[in-house]
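**Student:** Pasted the sequence and its predicted model underneath.
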Amino acid sequence: MQIKKGILALLIIFSFAIGGFGTYAVISGLTNDLTEGGVEQGNQQLTEEEYEELLAGLSEQVDMPKIAQAFSLIQENYINEVTDTELIEGAVRGMLETLNDPYSEYMDQETMAQFNEQLESSFEGIGAEVSMIDGRVTIVAPIKDSPAEKAGLRPNDQVLAVDDETLDGLDLLEAVAKIRGEKGSEVTLEIQRPGVNNTLDFILTRDTIPLETVYAETAEHNGQLAGIIKLTSFSEQTANRFIEELDQLEEEGIDGLVIDVRGNPGGLLPVIEDILKHFVTSDQPYMQIADGNDNKERYFSNLDQPKPYPVTVLIDEGSASASEILAISLQETIGAEIVGQNSFGKGTVQSTLNMGDGSSIKLTILKWLSPEGNSIHEVGVAPTIEVAQPDYYYTAPIQLEETLVVDNSDDNIAFAQTMLKGLGYEIDREDGYFNEVTEQAVARFQIDQDLPETGELDQNTADLLQLQIVERIRANEDDLQEQAAIEALF
């Protein structure tokens, strides 16, 4: 059997697209992880002569006969039917898996179409940024106002199964395809949460996920006006919307600015550059980029004068990539305080590379460094002012197999005790032992919610308890991190 030259080229030149008439295109879009990333930003064509020269050069470096032999042996001897396309795509996936890089992925035509869809004004799904960490699909951050956020999914939650089907053996894109779905459909995720012994089941109703990424408001503190801009991701229009809201806040006469990137998984690198150029003056870089040979390039703005007010940045464990660039850049250049908790730790840059048939490769091509040349990859950005939220922000959902009563001990009782305390009920312990004080608190909660006053923790009581906590969190009740960020301004 003869292997066509085009097939061999696909097997070898996995980061370029084989086009018609002997040309290929390198289509580059700097992205973060799945969900918000990816946009075509350029199209550089090579001539047929340049393409042939590249092939010849690669042929000297790659064991082409071995690849062709493996392809031929499988086709001629394998017991089951397998197509050329399956083998080619398998070879491409295999090469990417060899990189051991969770951010480099192969996207077939269907996945690429879904990927591009997410650049539009909305898409359908649960609304969570995910990454593959230590072989497990891991939540980086839920999107604001999404089913994932409303259900209580949190950064670092690991997705073990979808609708009782394990994700073991699937790559990130295959797993995401199972999680996503049409608006109105239900999906059950089995979650392993750090610090929780048992797995948790989350039932979510998929919805349309809007991609509004900028939210602004003001707050008064000691007679001074703080502007607050929350950025949920960095998509195509984020910089323009940020500038619009910033201009409006400045017209209102703000005395300081809080930029909130908690739960922001990142996005497009040029967008964060456009934002930083409004704060970092031209006499210092706002970031650096390094290639695989550690060749560095520094990036500068054209800004002459700094802002006349202080800036603080809010981060947490769900702040990743572009969010981390923003935080550490403003800290190192203008002395912005960073408030919250240590960030996710993603210091690489990806590009989507078109393979010419509707499929693409998302490949790590660069690493970014702080203005002073520091890397945060797999380390994260440390806050200058470390502040945790109240305990009830971090508690797990209560999932009961039986009603819990006095003298029982269970993790779910500890979760309920933390929630009751957060809602203002008297609790004297949060260790999971159901004592009389806990019984009295449950009973008072049941009275307040027009439930039968039993003092026992049943699933109906637990569901209403969790609903009250979620509403309190979404209303920014007791947001200690935001309060600290505002106080740090003045």
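**Tutor:** Thanks, I have it.

**Student:** Please count neighbours and contacts with C-alpha atoms only from this point.
**Tutor:** Noted.

**Student:** Report the secondary structure element holding residue 258.
**Tutor:** Residue 258 belongs to strand 256-260 when elements are defined using DSSP states H and E.

**Student:** Put this next to the first one:
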Amino acid sequence: MVMAVGAALAIAVNYGLESTLLAPEEVATSPARLPPEFDRLAEAWELLEQDHIDRRTLDATALSNGAMRGMLDALDDPYASFLDRERFEEEESKIQGVFEGIGAQVGIRDNLLTVIAPLPDTPAEKAGILPGDVILAVDGESIEDLSLQEAVSRIRGERGTTVQLLVRHADETEPVLIPITRGVIPLETVRFRMLADGVGHLQITSFASNTNDGVGEALRQFRSSGGRGLVVDLRYNPGGLLGEVVDVTSQFLEDGLVTYELDGQGNRREWEVTSGGGGQDIPMVVLVNQYSASASEVFAGAILDHQRAPVIGETTFGKGSVNTRHRLSDGSGIFYTIARWYTPNGTLIEGSGVAPLVQIDQLPESETDQQLEKAIELLNQQTQGSGGQQY
């Protein structure tokens, strides 16, 4: 089973929490019968085959693909999409570990393909892609009517090839054309440094398969350095693997619930804290912003609901849907939402995000990191004269 809260891959897509992927031999099977409303599809095909001016050259595959896209579009599910065989195989190769592309985390916001953040030291960052950028066209073709996965599959590609993106920056009205040469995307997800006065700065850029190991090593470095308080920085973190965010959250909580999901039938599934966390007694503050999404929202919501530490910054992205991908009998596939995620106390993440305990906006014109400075200030208030956690 592969479950992810977002994905940090080739163009790294913020899909949300991704559910079980069917193996190639586990294709979806045809139902015994379709609802009578679907009889019109067969009627329409028969009429076209009989009367259309181009009836001798009708492409049944292309028409059925169009019907599939139309059906999924009608769901009003921003993550529902149809992928033909070629594009579905590309998605399968991505899951198997092919990490080539531009290195930008993207998601859907206000029905637009929006950059959550470029990954550090990637072609996207070097080309000038910024958080909040809206991607309008790829290689001269509009992506307005494409699903998330269809748009992303056009941006992804082999290293050394170039893609032209028409991008509107968040603070501008006119779009700009940005050429990006694709490359191999590094997967470093944890960065740690000691600041002044025993404050540790732990930045988690996504939740990949090695993130919890990286956090564990950072905690060991923190203790060996005589650290007295920790800032966990989840700004611009688009998500990642569910198992990793549960394990990382468990580094800082003693017990209880990390998150739970509710599906369309009202079934509830819970993820509990795992034992043995190395940072349960460390005074801490969590930093988030509007581009903290999915797994980072699960972490922030759990820390808030357990009253473990203050979360400060901006209300998060609001991506908390559980998505699944199924291969169809002809090798194509569909992607859609099957459930939604909640914080331990029942706050729905999807569409709402996680509101911080202390709202601190980062002013674009500021030359200092105001949010980090506020986090350090709160951390000092926690530890001054007590030597322990006071939140």
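**Tutor:** Great, that's in hand. Note that this is a predicted model, so its numbers are computed, not measured.

**Student:** Could I get the TM-score for this pair?
**Tutor:** In this superposition the chains share a TM-score of 0.82, using TM-score structural alignment, normalised by the length of structure 2; 371 aligned residues with a CA RMSD of 3.2 Å.

**Student:** What span of structure 2 is the strand holding residue 258 of structure 1 aligned with?
**Tutor:** Counting by TM-score structural alignment, strand 256-260 of structure 1 falls onto residues 229-233 of structure 2.

**Student:** what do you get for stretch 445-453 of structure 1?
**Tutor:** Counting by TM-score structural alignment, stretch 445-453 of structure 1 has no counterpart in structure 2.

**Student:** Now do the strands in the stretch 301-450 of structure 1.
**Tutor:** Counting by DSSP state E, counting those that start in this stretch, one finds strands in the stretch 301-450 of structure 1 at the ranges 311-315, 337-340, 348-354, 360-369, 385-386.

**Student:** most packed of those strands?
**Tutor:** With neighbours defined by mean count of other CA atoms under 10 Å, none of the strands of the stretch 301-450 of structure 1 is more surrounded on average than strand 311-315, at a mean of 28.

**Student:** Report the separation between the alignment partner in structure 2 of residue 166 of structure 1 and residue 202 of structure 2.
**Tutor:** Residue 166 of structure 1 maps onto residue 142 of structure 2 when the alignment is built from TM-score structural alignment. Using CA to CA, to the nearest Å, we find residue 142 of structure 2 at a distance of 39 Å from residue 202 of structure 2.

**Student:** out of those two, which sits in the busier spot?
**Tutor:** Relative neighbour count places residue 202 above the other of residue 142 of structure 2 and residue 202, with 21 against 14, counting by other CA atoms under 10 Å.

**Student:** Then the more buried one would be within a strand, right?
**Tutor:** Yes: with DSSP: H, G, I helix; E, B strand; the rest coil as the criterion, residue 202 of structure 2 is part of a strand.

**Student:** Map it onto structure 1.
**Tutor:** In structure 1, residue 202 of structure 2 lines up with residue 229, judged by TM-score structural alignment.

**Student:** how about its match, what does it touch?
**Tutor:** For residue 229 of structure 1, the contacting residues are 214-217, 242, 245-246, 257-260, taking CA atoms under 8 Å, 6 or more residues apart in numbering as the criterion.

**Student:** One more: residue 182 of structure 1?
**Tutor:** For residue 182 of structure 1, the contacting residues are 124-125, 206-207, taking CA under 8 Å, 6+ apart as the criterion.

**Student:** Now compare those residues and name the two farthest from each other.
**Tutor:** By the measure CA to CA, the contacts of residue 182 of structure 1 have their two most distant members at 124 and 206, which lie 6.7 Å apart.

**Student:** Residue 121 of structure 2: what's it in contact with?
**Tutor:** The contact partners of residue 121 of structure 2, by CA under 8 Å, 6+ apart, come to residue 186.

**Student:** corresponding residue for it in structure 1?
**Tutor:** Per TM-score structural alignment, residue 121 of structure 2 is aligned with residue 145.

**Student:** Same question for residue 192 of structure 2.
**Tutor:** In structure 1, the position corresponding to residue 192 of structure 2 is occupied by residue 216, as judged by TM-score structural alignment.

**Student:** Just the element for its match, please.
**Tutor:** When the helices and strands are read off by DSSP H and E, the one containing residue 216 of structure 1 is strand 214-221.

**Student:** For that strand, buried residues please.
**Tutor:** Within strand 214-221 of structure 1, the residues scored as buried using 16 or more other CA atoms under 10 Å are 214, 216.

**Student:** Apart from its chain neighbours, what residue comes closest to residue 375 of structure 1?
**Tutor:** Of all residues not flanking residue 375 of structure 1 in the chain, residue 369 sits nearest, at 5.0 Å (CA to CA, 6 or more residues apart in numbering).

**Student:** The one you found maps to what in structure 2?
**Tutor:** Using TM-score structural alignment, the equivalent of residue 369 of structure 1 in structure 2 is residue 342.

**Student:** That match contacts residue 349, correct?
**Tutor:** Yes: if you go by CA atoms under 8 Å, residue 342 of structure 2 and residue 349 touch, sitting 5.7 Å apart.

**Student:** what residues are shared contacts of these two?
**Tutor:** Residues within reach of residue 342 of structure 2 and of residue 349 at once, by CA under 8 Å, 6+ apart, are 298, 320.

**Student:** burial measure for the equivalent of residue 112 of structure 1 over in structure 2, as a count.
**Tutor:** Under the alignment defined by TM-score structural alignment, residue 112 of structure 1 corresponds to residue 88 in structure 2. Counted with other CA under 10 Å, the burial measure for residue 88 of structure 2 works out to 24 neighbours.

**Student:** which residues sit in contact with residue 88 of structure 2?
**Tutor:** Under the criterion of CA under 8 Å, 6+ apart, the contact list for residue 88 of structure 2 reads 327, 331-333.

**Student:** one more time with 10 Å, if that's ok
**Tutor:** Residue 88 of structure 2 makes contact with 82, 94, 149-150, 153, 325-328, 331-335 under the criterion CA atoms under 10 Å, 6 or more residues apart in numbering.
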